[in-house]
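Novice: coordinates only, sequence not included:
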């Protein structure tokens, strides 16, 4: 099987498979092998197509230690894993699969028909049967069990869940996952660890929403949440700040940090961006900082990328950094 690896830093690689590189009569077998390698080398997968001679598909995979970002697109097909094939896999992995533009169906702890934009959470230890009846594009996130348990002490609670793009935290999770592609590992204005942490936070929020009502928060949890928020406010201007660094400063595990915030329907990523935006707002409105450009203010507030800074300020305050500064100048001019 042929793939094209390219190193990204020292901890990430991107691989690509395309049926365009093989003759039409070999494409089904080629892509079945590609799926086994790109998704999980120990999975026994079977592939069928309503038009084998016209079948085509492409897959890109960005490998990030315990996490992978996968993007797939191509023609109608069915891919399934039998019970005995699933049982042979020794490295248990989990997947969040979101179809971007096509309705689809899956059998995995029950049967579901999903609309474009919807997602489903699957477990490599269980049989599955997924079918697209027309051309498709899929965002697929793969998690190791160890990574996932930092966010979901019991991942089984989400397995087989139909995650709707029109409801609750599922709306945020599927929208965020849909934006992730292998290129994010070298194009993201945020540290990739922050992006991945945000996925974990949203998974935890979806799980909490689907489960029983949370118990009443204890005084200790309330105090810890406040300490986390205070430290985020103090260190938000550090562009490379991660949840792991914050947890280490507080003397707690990353899992405890995220679990605490999840109990309050909050996430590290959202709090960090909010703190940076608030810091930037104060700087933009300060007469003492008029000598700084808006780009310099964004950088000082912790934003690595000017366009991300502009989008964030517009989304939160309804105006670009330049507009905020201009409005502030008008109100402070004698």
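Specialist: Perfect, thanks for sending it. As the structure is a prediction and not an experimental result, all values here were calculated from the model.
Novice: alpha carbons only for contacts and neighbour counts from here, please
Specialist: Fine.
Novice: any idea how far residue 134 is from residue 101?
Specialist: 10 Å (CA to CA, to the nearest Å).
Novice: Spell out the residue ranges of the helices in the protein.
Specialist: Along the chain, counting by DSSP state H, helices occupy 27-39, 83-88, 145-148, 168-179, 184-187, 192-210, 219-235, 243-250, 254-263, 268-285, 294-300, 306-317, 321-332.
Novice: If you count neighbours, what's buried in the fifth one?
Specialist: Neighbour counts using 16 or more other CA atoms under 10 Å place 184-185 of helix 184-187 among the buried residues.
Novice: on that earlier part again, possible to save the helices of the chain as JSON lines with distance to residue 107?
Specialist: Converted to JSON lines, the helices of the chain look like this (distance: least, CA to CA, whole Å):
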{"stretch": "helix 27-39", "distance to residue 107": "18"}
{"stretch": "helix 83-88", "distance to residue 107": "12"}
{"stretch": "helix 145-148", "distance to residue 107": "21"}
{"stretch": "helix 168-179", "distance to residue 107": "19"}
{"stretch": "helix 184-187", "distance to residue 107": "30"}
{"stretch": "helix 192-210", "distance to residue 107": "20"}
{"stretch": "helix 219-235", "distance to residue 107": "39"}
{"stretch": "helix 243-250", "distance to residue 107": "36"}
{"stretch": "helix 254-263", "distance to residue 107": "30"}
{"stretch": "helix 268-285", "distance to residue 107": "33"}
{"stretch": "helix 294-300", "distance to residue 107": "47"}
{"stretch": "helix 306-317", "distance to residue 107": "38"}
{"stretch": "helix 321-332", "distance to residue 107": "48"}
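Novice: What is the burial count for residue 285?
Specialist: Counted by other CA atoms under 10 Å, the residues lying close to residue 285 total 19.
Novice: how many other residues sit next to the nearest residue to it once chain neighbours are set aside?
Specialist: The spatially closest residue to residue 285, leaving aside those adjacent along the chain, is residue 328, at 5.5 Å (CA to CA, 6 or more residues apart in numbering). Neighbourhood size, residue 328 [other CA under 10 Å]: 15.
Novice: Presented hereafter is structure B, for comparison with structure A:
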């Protein structure tokens, strides 16, 4: 069981430099607020601003601004029910890495990382930043879905997922509610936030292949690419098609969209341009579309500027759209 280091936790800011003589005090406090570990600093002039509050429905929230540091939790801590507790960490600023159960999860600003106190782990902050970590009883986090608790997987939700963006927007409001005199308001506000974090965890786990299964990882990536390519193909006519729109529609991050294009040795803009031009060429040679003008063909394929379409087409095929149509027998 954890022991709260202070009887009344609050988020009153307290920023001061700390030196090796202070390290033991900060380490002891983090042991109590998160779970026991070995704190080491990675900066010649380290400093830390540590704040915390107790959650009405159970658990603790910890916020700390810090210069580069690392906390190594060499042993897990199961708690009274043996299930451990869920640690949901939001990288408000900075970047680093969390490792647990053989998984290495590099995080950047805005990412959300999930791990458990039941297993050893390491958290490293590579540059000065701010991390907010919620330590939540597994029963509260997973609710009626005990099977998720029993098969917990360390995971990361990327910053530009829709749910992660919603969580960051709620973060500051959540802690402001702690000062409210009515406990029900604080409870229901934080419970909605906890439920949102649980949904983010489920989405992150559903999108990640099992560790060590290289074949599954390749199939998973191939399936993702096929889904993405199909969506792009179906929306080539939309001049407003963007990485943001694709990520939102497919419920993946913008970073993942770019990475999937990279697996095909291309980039989003180049791929979209090529597919639009190829389909325009097919339509120019299609007898059933002979009644359509070049401008209409351009609009049908996401080009809202006929002059730009003609230049791009000539660069790609060495002739104008009209010349291309005239030189080929209609199919």
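Specialist: In hand now; what should we look at? Nothing here was measured: the structure is a model prediction, and the numbers come from that model.
Novice: surely residue 225 of structure 2 meets residue 258?
Specialist: No - using CA atoms under 8 Å, residue 225 of structure 2 is not in contact with residue 258; the gap is 10.7 Å.
Novice: contacting residues around whichever residue in structure 1 pairs up with residue 90 of structure 2?
Specialist: Using TM-score structural alignment, the equivalent of residue 90 of structure 2 in structure 1 is residue 98. By CA atoms under 8 Å, 6 or more residues apart in numbering, residue 98 of structure 1 lies in contact with 117-120, 138-140, 174, 177-178.
Novice: now do residue 137 of structure 1
Specialist: 71-74, 99-102.
Novice: list the contacts for the spatially most central residue of structure 1?
Specialist: Centroid check for structure 1 by CA atoms, centre = their mean gives residue 199 as the closest residue, at 3.9 Å. When contacts are counted by CA under 8 Å, 6+ apart, residue 199 of structure 1 touches 173, 176-177.
Novice: Which residue in structure 2 aligns with it?
Specialist: Aligned counterpart of residue 199 of structure 1 in structure 2: residue 193 (TM-score structural alignment).
Novice: hang on, the earlier thing: most neighbours out of the contacts of residue 98 of structure 1, which is it?
Specialist: residue 119 (31 neighbours).
Novice: what separates it from residue 133 of structure 1, distance-wise?
Specialist: The value you get for residue 119 of structure 1 to residue 133 of structure 1, if CA to CA is used, is 17 Å.
Novice: Would you confirm that the residue nearest to residue 285 of structure 1 contacts residue 282?
Specialist: No - counting by CA under 8 Å, residue 328 of structure 1 stays clear of residue 282, with 10.4 Å between them.
Novice: re earlier: and residue 225 and residue 258 of structure 2? which has more neighbours close in?
Specialist: For residue 225 of structure 2 versus residue 258, neighbours defined as other CA under 10 Å are more numerous around residue 225 (18 against 15).
Novice: Tell me how far that one lies from residue 162 of structure 2.
Specialist: Distance from residue 225 of structure 2 to residue 162 of structure 2, by CA to CA: 20 Å.
Novice: Please enumerate the strands of the stretch 1-150 of structure 2.
Specialist: Under the criterion DSSP state E, counting those that start in this stretch, the stretch 1-150 of structure 2 contains strands at 15-17, 38-41, 47-54, 60-66, 69-73, 85-93, 96-100, 103-107, 112-116, 121-125, 129-137.
Novice: just these: most buried one?
Specialist: strand 112-116 (a mean of 26; mean count of other CA atoms under 10 Å).
Novice: Tell me the residues of structure 1 aligned with that one.
Specialist: Going by TM-score structural alignment: strand 112-116 of structure 2 matches residues 119-123.
Novice: next one: stretch 222-236 of structure 2
Specialist: Across structure 1, nothing matches stretch 222-236 of structure 2 (TM-score structural alignment).
Novice: if we can go back for a sec, okay if I get the strands of the stretch 1-150 of structure 2 as a markdown table plus distance to residue 321 of structure 2?
Specialist: A markdown table is the format used below for the strands of the stretch 1-150 of structure 2 (distance: least, CA to CA, whole Å):
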| stretch | distance to residue 321 of structure 2 |
| --- | --- |
| strand 15-17 | 65 |
| strand 38-41 | 63 |
| strand 47-54 | 63 |
| strand 60-66 | 58 |
| strand 69-73 | 60 |
| strand 85-93 | 50 |
| strand 96-100 | 51 |
| strand 103-107 | 47 |
| strand 112-116 | 48 |
| strand 121-125 | 55 |
| strand 129-137 | 53 |
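Novice: what's the closest of the ones you listed to residue 272 of structure 2?
Specialist: strand 103-107 (29.2 Å; CA to CA).
Novice: Can you tell me which helices and strands the closest one packs against?
Specialist: strand 96-100, strand 155-157 (3 or more CA pairs under 8 Å, 6 or more residues apart in numbering; DSSP states H and E).
Novice: export the ones you listed to TSV and tack on distance to residue 199 of structure 2?
Specialist: Shown next, in TSV, are these (distance: least, CA to CA, whole Å):
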stretch	distance to residue 199 of structure 2
strand 96-100	20
strand 155-157	11
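Novice: out of these, nearest to residue 278 of structure 2?
Specialist: strand 155-157 (35.6 Å).
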